[in-house]
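1. With the sequence up front, the predicted model follows.
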Amino acid sequence: MEQAKPLPGYLVQRYHGWKATAFADNEVWHKRMADEGQHPRVMVISCCDSRVHVTAIFGADQGEFFIHRNIANLVPPYAPDGDHHGTSAAVEYAVTKLNVAHIIVLGHSNCGGVASCDDMCCGKAPELEERHSFIGHWLDILRPDFDTVKHINDRAKRIKAMEKQAVVTSLRNLLSFPFVAGAVEQGHLSLHGLWTDIGDGGLQVYDSENGFVSL
């Protein structure tokens, strides 16, 4: 495949730096993980946004988190014959194969995906309405819940509320998966909704009675 090019020089340099320092200092640990497989206790579903550094937020080491990232940290509803198999497959693997004890849905401020959904719902993004738009089709997962925030006239405040609604939507959709609902009911799995402010490092946790509360 001629289109595949060599890795940029600065990434090659960073790799060699990591291999000579961080990896070398923990070589035995890496070997152990390779031999024994992964045993994460937590799955994190977060946004693709490069500013959301999941492992850094929780000070997690390699092997602790099973991480799945997508646009706007969305989980589709359970649909075996549907189109959104990537996220669904990751959830199935985490719950049925890895037996994770926790699933965290992590939303964040200034989310471009949620902002695009707002534009789409307000009729300001006709390109996302096109049949060939993967983004628009994906954001259809969140679109029905726009009704919960459409009364907010200030766009910035509306998008912030929609970012948090995306977390709630994903939590609700997680429970539509029989193996997730079953594990929760049996006490083997707990679900958690979080929203982080990438500007000030704040973290809020979702409570069904009080909404999002700062930690």
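-> Looks like it came in fine.
2. CA atoms for contacts and neighbours, from now on please.
-> Will do.
3. Next SSE downstream of the longest helix out of those in the chain?
-> Looking across the chain with DSSP state H, the single longest helix is helix 155-174. Sequence order places helix 178-185 as the next helix or strand after helix 155-174, per DSSP states H and E.
4. what's near enough to touch the residue nearest the centre of the chain?
-> Nearest to the geometric centre of the chain sits Ser46, at 1.8 Å (CA atoms, centre = their mean). By CA atoms under 8 Å, 6 or more residues apart in numbering, the contact list for Ser46 reads 52, 54, 67-70, 72-74, 105-107.
5. mind putting those in JSON lines, distance to Gly82 and secondary structure included?
-> Shown next, in JSON lines, are those (distance: CA to CA, whole Å; DSSP: H, G, I helix; E, B strand; the rest coil):
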{"residue": "Val52", "distance to Gly82": "28", "secondary structure": "coil"}
{"residue": "Val54", "distance to Gly82": "28", "secondary structure": "helix"}
{"residue": "Ile67", "distance to Gly82": "22", "secondary structure": "strand"}
{"residue": "His68", "distance to Gly82": "19", "secondary structure": "strand"}
{"residue": "Arg69", "distance to Gly82": "19", "secondary structure": "strand"}
{"residue": "Asn70", "distance to Gly82": "17", "secondary structure": "strand"}
{"residue": "Ala72", "distance to Gly82": "19", "secondary structure": "helix"}
{"residue": "Asn73", "distance to Gly82": "18", "secondary structure": "helix"}
{"residue": "Leu74", "distance to Gly82": "15", "secondary structure": "coil"}
{"residue": "Val105", "distance to Gly82": "21", "secondary structure": "strand"}
{"residue": "Leu106", "distance to Gly82": "24", "secondary structure": "strand"}
{"residue": "Gly107", "distance to Gly82": "24", "secondary structure": "strand"}
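6. then this one, side by side with the first:
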Amino acid sequence: MQAARPLPNYLIQRYQGWKATTYSENSAWYRRLATEGQRPRAMVISCCDSRVHVTSIFGADQGEFFIHRNIANLVPPYEPDGDHHGTSAAVEYAVTALNVSHLIVLGHSSCGGVQGCLDMCQGKAPQLEEKTSFVGRWMDILRPGYERVKDSHAEADQARALEKESVLVSLSNLMTFPFVKEKVESSALTLHGLWTDIGEGSLEYYDTKSGTYQPV
């Protein structure tokens, strides 16, 4: 593989600093994780956005969360069609192999993927309509959410509304997975929908009773 190159110096320096401090001070814990395996209590599905730092938000250590990240924190419907499904595979492993107790979908403010879906659905991003656009075809998952948002919110509010709707679309799609549905109905697994405002550092959860997001 001729394209691979050595790490940039700033990343090497950061690694060496981590190895000399955080790892050195907790080496027994890391070795225990390595030998005994992982036992996370929760899976978090979040956006790839570099500003969303799941472990920092919850003050989590290694081994606490099974984390899957993708564009706009989306979960596709259950489709065992033989194609490649990274998100579905991660959900299956977390629920059936790791037996997590909580499955959390975390959306966020200023989501570029959600904005792309909004632009695409409004005819402002023809490049995303192309069959060759991986982002566009992934954002097709959110089209039903856009249909619900477009008539119920003013145009200026649609992006934030769709960010929160993306969480609900994912939660709904999770329930199409038989192994998720079975565990939820037997109370062995709980689903949670969260949305965070990056600039404010606030966190909201979806309250099923009121059908609204509430501050944590």
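-> Alright, I've got the coordinates. Remember, it's a predicted structure, so these values are computed and weren't measured experimentally.
7. what's the TM-score here?
-> With the length set by TM-score structural alignment, normalised by the length of structure 1, the two chains reach a TM-score of 0.97; 214 aligned residues with a CA RMSD of 0.9 Å.
8. what's the neighbour count on Ala166 of structure 1?
-> For Ala166 of structure 1, the tally of surrounding residues (other CA atoms under 10 Å) stands at 28.
9. Now do the contacts for it.
-> 72-74, 107, 114, 142.
10. Tell me the buried residues in the longest helix of structure 1?
-> 158-171, 173-174 (16 or more other CA atoms under 10 Å).
11. Check stretch 109-128 of structure 2 too.
-> Buried, per 16+ other CA under 10 Å, within stretch 109-128 of structure 2: 109-118, 120-121, 128.
12. As a markdown table, the residues you listed with secondary structure and distance to Ala97 of structure 2 would be great.
-> Listed next are the buried residues of stretch 109-128 of structure 2 as a markdown table, based on DSSP: H, G, I helix; E, B strand; the rest coil; distance: CA to CA, whole Å:
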| residue | secondary structure | distance to Ala97 of structure 2 |
| --- | --- | --- |
| Ser109 | coil | 32 |
| Ser110 | coil | 34 |
| Cys111 | coil | 31 |
| Gly112 | helix | 32 |
| Gly113 | helix | 30 |
| Val114 | helix | 31 |
| Gln115 | helix | 34 |
| Gly116 | helix | 34 |
| Cys117 | helix | 33 |
| Leu118 | helix | 36 |
| Met120 | helix | 37 |
| Cys121 | helix | 37 |
| Leu128 | helix | 36 |
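13. ranges for the strands of structure 2?
-> 42-47, 65-70, 102-108, 190-197, 202-207, 212-215 (DSSP state E).
14. Widest-spaced pair of the contacts of Ala166 of structure 1?
-> Gly107 and Leu142 (12.9 Å; CA to CA).
15. So those two - more neighbours on which side?
-> Legend: neighbour count by other CA under 10 Å for Gly107 of structure 1 and Leu142, higher for Gly107 (30 against 23).
16. If we ignore the residues flanking it in sequence, what's nearest the equivalent of that one over in structure 2?
-> Correspondence of Gly107 of structure 1 to structure 2, assessed by TM-score structural alignment: Gly107. With CA to CA, 6 or more residues apart in numbering as the criterion, Gly107 of structure 2 has its nearest non-adjacent residue at 4.5 Å, and that residue is Trp195.
17. The one you found: what's it in contact with?
-> Counting by CA under 8 Å, 6+ apart, Trp195 of structure 2 has contacts 106-109, 163-164, 167, 203-205.
18. Kindly reformat these as CSV containing distance to Ala3 of structure 2.
-> Formatted as CSV, the contacts of Trp195 of structure 2 follow (distance: CA to CA, whole Å):
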residue, distance to Ala3 of structure 2
Leu106, 34
Gly107, 34
His108, 34
Ser109, 35
Glu163, 36
Lys164, 39
Val167, 37
Leu203, 41
Glu204, 42
Tyr205, 43
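19. For Tyr78 of structure 2, state which of those residues is nearest.
-> Distances from Tyr78 of structure 2 to the contacts of Trp195 of structure 2, taken by CA to CA, are shortest for Val167, at 16.2 Å.
20. out of the strands of structure 2, nearest to Phe134 of structure 2?
-> Between the strands of structure 2, strand 65-70 lies closest to Phe134 of structure 2; by CA to CA that is 11.9 Å.
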